[in-house]
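S.K.: sharing a model that was predicted from the sequence below.
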Amino acid sequence: MKLVPLGDRVVLKQLEAEETTKSGIVLPGQAQEKPQQAEVIAVGPGGVVEGKEVKMEVAVGNKVIYSKYAGTEVKLDGEEYIIVKQSDILAIVE
């Protein structure tokens, strides 16, 4: 099965959280903060959203930083994804 986003939506796959701090302390799963970095898996076509023309500025394979409480989490074929609006993406990591 494949997710195909509509309008200005983007499907993201969250990158793994770091398990150790910079000083070398290993964090248990509950103490790890969810990372706000993700990889773009699929991009919608853009188009007219709320009367404004939306040009998609991200592409499949980009690594991005997104808003902390943005999007909808979905689980498909045992994988977890987040569907967000393009406006919830803050930056592309190069």
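M.R.: Thanks, I have it. Small disclaimer: the values here were computed from a predicted structure and weren't measured. Numbers count the residues shown, from 1 in each chain.
S.K.: make it CA atoms for all contacts and neighbour counts henceforth
M.R.: Fine.
S.K.: for A17, which non-adjacent residue is closest in space?
M.R.: Leaving aside its sequence neighbours, A17 sits nearest to P35 (C-alpha to C-alpha, 6 or more residues apart in numbering; 5.7 Å).
S.K.: shouldn't the one you found be in contact with L15?
M.R.: Yes - P35 is within contact range of L15, at 6.8 Å (criterion: C-alpha atoms under 8 Å).
S.K.: ok, structure two:
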Amino acid sequence: MALSIKPIGDRVVVEAAPAEEKTASGIYIPDTAKEKPQRGTVVAVGAGKTDEPLTVKVGDQVLYGKYAGTEITYEGKEYLIMKESDIYAIV
């Protein structure tokens, strides 16, 4: 199902990857100690700017800054809206 939010300009909507539930050695991490993920999937993109078309597209897996974007909740799911410049890489 496509997301009906349409970002404006050079903004994108990212669905954050879930936080790690346990360490590599199998120890479960409590909710209070979980790190915010810095990886997610682009679910909507704006039209870009006239002189700067967007590089990312819907479906791209991206890495972004720890404090990037504004958190929103839409239809029970949490998303981040951020400028494309807040995205560091496509993975």
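M.R.: Structure received. As the structure is a prediction and not an experimental result, all values here were calculated from the model.
S.K.: what lines up against the residue nearest to A17 of the first structure once you look at the second structure?
M.R.: In the second structure, the residue paired with P35 of the first structure is P37, using TM-score structural alignment.
S.K.: tell me, how many residues neighbour its match?
M.R.: When neighbours are defined as other C-alpha atoms under 10 Å, P37 of the second structure has 15 of them.
S.K.: list the contacts for it?
M.R.: A16, A17, P18, A19, K66 (C-alpha atoms under 8 Å, 6 or more residues apart in numbering).
S.K.: now do 7 Å
M.R.: Each residue near P37 of the second structure by C-alpha atoms under 7 Å, 6 or more residues apart in numbering is listed here: A16, A17, P18, A19.
S.K.: which position in the first structure pairs with the second one?
M.R.: Alignment note: A17 of the second structure maps to L15 in the first structure; criterion TM-score structural alignment.
S.K.: no further queries at this time; thank you.
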